[in-house]
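# fold the following and give me the result.
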Amino acid sequence: MGVNKRGRVKNLTAGRPPTVLKPKSISRKATRTLINSHHVLEKKKAQAVAKGDIATQAAVEAEIAALGGLEKYQQASLQGQRLDRGGDSSRVLMEWLKSMDPNFTSLEGARLRMLEVGALSTTNVCSKSGVFDMERIDLNSQSDGILQQDFMKRPLPKDDSERFDIISLSLVLNFVPDAMGRGEMLLRTLEFLKGPETDSSSQLRDIFPSLFLVLPAPCITNSRYMNESHMESIMRALGYVRAQSKTTQKLVYYLWVRNSPLQSPLTTFKKLELRSGHSRNNFAIVIRGSSG
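Below is the predicted model of the structure:
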């Protein structure tokens, strides 16, 4: 079932800068500070661009340059993938999949198709598992095996042969610069996943098609506009059910299985305060429903 277009599709380059391959070592504290600062500045820049505020845009771009520009941000992003920093998030996914079906790695027949959005590496655990035919995309790929592509501009699949069994959005959704754009990204995943009625192996129907989603933990645990139950309500409206979740001090991991069609009529999810307090962040997801 197709997803109706709802408003202007956002350009993800406003939110998630590119990555490079061989970063120099950066301390844990410096990595965290640089990523957070760059993230805040990119949001300010996107807001200035949206308002046509050229002066503010120039000022923010100067601040980004003072931090070392995109190159330093790229180094910090890849540094966080090191094993001594928590490592590859796809390890969590593979652990979950094996716990849900210990035999899924040895099933006969065609391999599962996986789309990894915002891919940093071609050698993560999922890539080396031998289970998936991988397709990796990133806004500014600098590695063979990763296609340079904006997910929000990716051509829509013509049929199921071009759709995927699983999509990975690991630390991608939080880089979309506005709440409406995040909702559009989640809606767009439905276009690229196989439908819940797909006649896949009966052994795998409780696992696929699915969405692996990783966010900074404060997006869920300390946002004034988001919490666990609200996130679940949004995903349930999109036809997803939570199969697995894990929260650490820094990250929240989810495996959402697509088990039903998009809700019709689709509920509107607005940016409403769920928690008060000056220390809260403003992470939110807005879904414009069938009634607008």
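
# from here on, contacts and neighbour counts on C-alpha atoms
Noted.

# how about the helix or strand containing Ser233: buried residues?
In the assignment (DSSP states H and E), Ser233 maps to helix 228-237. With burial defined by 16 or more other CA atoms under 10 Å, the residues of helix 228-237 counted as buried are Ile234, Met235, Arg236, Ala237.

# which among those gets closest to Asp206?
Arg236 (15.5 Å; CA to CA).

# for Ala48, see how far away Ile54 is.
7 Å (CA to CA, to the nearest Å).

# higher neighbour count, these two?
Ala48 (18 against 13; other CA atoms under 10 Å).

# am I right that that one sits in a helix?
Yes. Counting by DSSP: H, G, I helix; E, B strand; the rest coil, one finds Ala48 located in a helix.

# how close does it sit to Thr189?
For Ala48, the distance to Thr189 - CA to CA - is 28 Å.

# next one: Pro23
From Pro23 across to Thr189, the span is 31 Å (CA to CA).

# looking at the two, which is more packed in?
Taking neighbours as other CA under 10 Å, Pro23 and Thr189 compare with Thr189 leading, 21 against 16.

# and for comparison, fold this next one:
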Amino acid sequence: MALKKKRASRSLAHGRPPVLQKPKSISRKATKSLINSIHVLEKRKAQAVTKGNVAEVAKIDAEITALGGIEKYQQASLQGQRTDRGGDSSKVLMEWLKPIYPALKAAADGPVRMLEVGALSTTNECSSSGLFSMERIDLNSQGDGILQQDFMERPLPKDMSERRCWARQHASKDTGVSEKPLASADEKLDEFIPSLFLVLPAPCVTNSRYTDEPTLEAIMNSLGYVQTRSKTTQKLVYYLWTRKNTIPGRGETFTKKEIRSGSSRNNFAIVLRVPPG
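From the prediction side, this is the model:
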């Protein structure tokens, strides 16, 4: 009678279901290439929409989908916020706000409200600080705690209490922060609130045909904001704008006007039109 072959013993782990794997990290080079490619495609799509070229819009949508769409784009953006790649941009804001941490904690009306536009994470520096009542929105929310919403379709604030919030979008220059003693925490906060923390790719300001720093400052001044601090790196520009004129005048109109010439320039522009009436 033939002997039965002895079956090899199997470990307990052999029968376990596969462990959920984390998404693979995207290299710096691949991250930059993907983000740039989608930016270019979105620009082409906007041009096609303006011209009413439906076929071209569909073709570009297919190209964006082939690259992984908005999900892949946001994954690449999140990779850029990792600590080993410089961390999230709100680190700059939190460093600038250190002088008023005590006033933020002692605010009479409770935590200062922060609206984060284009939010990617609920665990960044401003969220984990415990200093703010956070509200996060994005056109394509990728996680719990981030509302899927278009900022331009948000209802206007009903009263001044709703206006007292911060918003962040996402050679160094430092204009400083006033350190003079004030009577109360709220008075100290009034020096900086309401404010806007704005982050843009550096070429939007340093290499655009239509936008430079004086133009951006003129636009913000027309809206009642003054520049409190700024910082420029190789990749990004950071600005902190404080609202000083709560009821600005009719403001100015800013059109797409060439400031710099040259084939190497990008077409980033901010157009501001005063509504009629």
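
# most centrally placed residue in structure 1?
Leu169 (2.8 Å; CA atoms, centre = their mean).

# can you tell me which helices and strands the helix or strand hosting it packs against?
Taking DSSP H and E as the criterion, Leu169 of structure 1 maps to strand 166-170. Other helices and strands packing on strand 166-170 of structure 1, by 3 or more CA pairs under 8 Å, 6 or more residues apart in numbering; DSSP states H and E, are strand 112-117, strand 210-216.

# what range in structure 2 does the helix or strand that the last one is followed by sit on?
Spelled out, it's strand 210-216 of structure 1. The element immediately downstream of strand 210-216 of structure 1 (helix or strand, assigned by DSSP H and E) is helix 218-221. Against structure 2, the aligned range for helix 218-221 of structure 1 is residues 203-206 (TM-score structural alignment).

# give me the mean deviation of that stretch from structure 1.
If you overlay the two and look at stretch 203-206 of structure 2, the average distance to its match in structure 1 is 0.4 Å (mean CA distance after the TM-score superposition for structure 1).

# what's that stretch in contact with?
With CA atoms under 8 Å, 6 or more residues apart in numbering as the test, stretch 203-206 of structure 2 has contacts from Thr211, Asp212, Glu213, Leu216, Lys235, Leu236, Val237, Asn266, Phe268, Ala269.

# Ser223 of structure 1 versus the aligned partner of Lys231 of structure 2 in structure 1, what's the distance?
If you follow Lys231 of structure 2 across to structure 1 using TM-score structural alignment, you land on Lys246. According to CA to CA, Lys246 of structure 1 stands 17 Å off from Ser223 of structure 1.

# same thing with Val60 of structure 1?
Counting by CA to CA - Val60 of structure 1 and Ser223 of structure 1 are separated by 24 Å.

# what do you get for Lys72 of structure 1?
27 Å.

# what does Arg85 of structure 1 give?
24 Å.

# equivalent analysis for Ile54 of structure 1, please.
Between Ile54 of structure 1 and Ser223 of structure 1 the computed distance is 30 Å (CA to CA).

# Leu115 of structure 1 too?
In terms of CA to CA, Leu115 of structure 1 sits 28 Å off from Ser223 of structure 1.

# secondary structure element for the aligned residue in structure 2 for Ser141 of structure 1?
Matched to structure 2 by TM-score structural alignment, Ser141 of structure 1 sits across from Ser141. Element membership for Ser141 of structure 2, per DSSP H and E: none, as it lies in no helix or strand.

# now for Ser141 of structure 2, how many residues are close by?
The burial count for Ser141 of structure 2: 20, using other CA under 10 Å.
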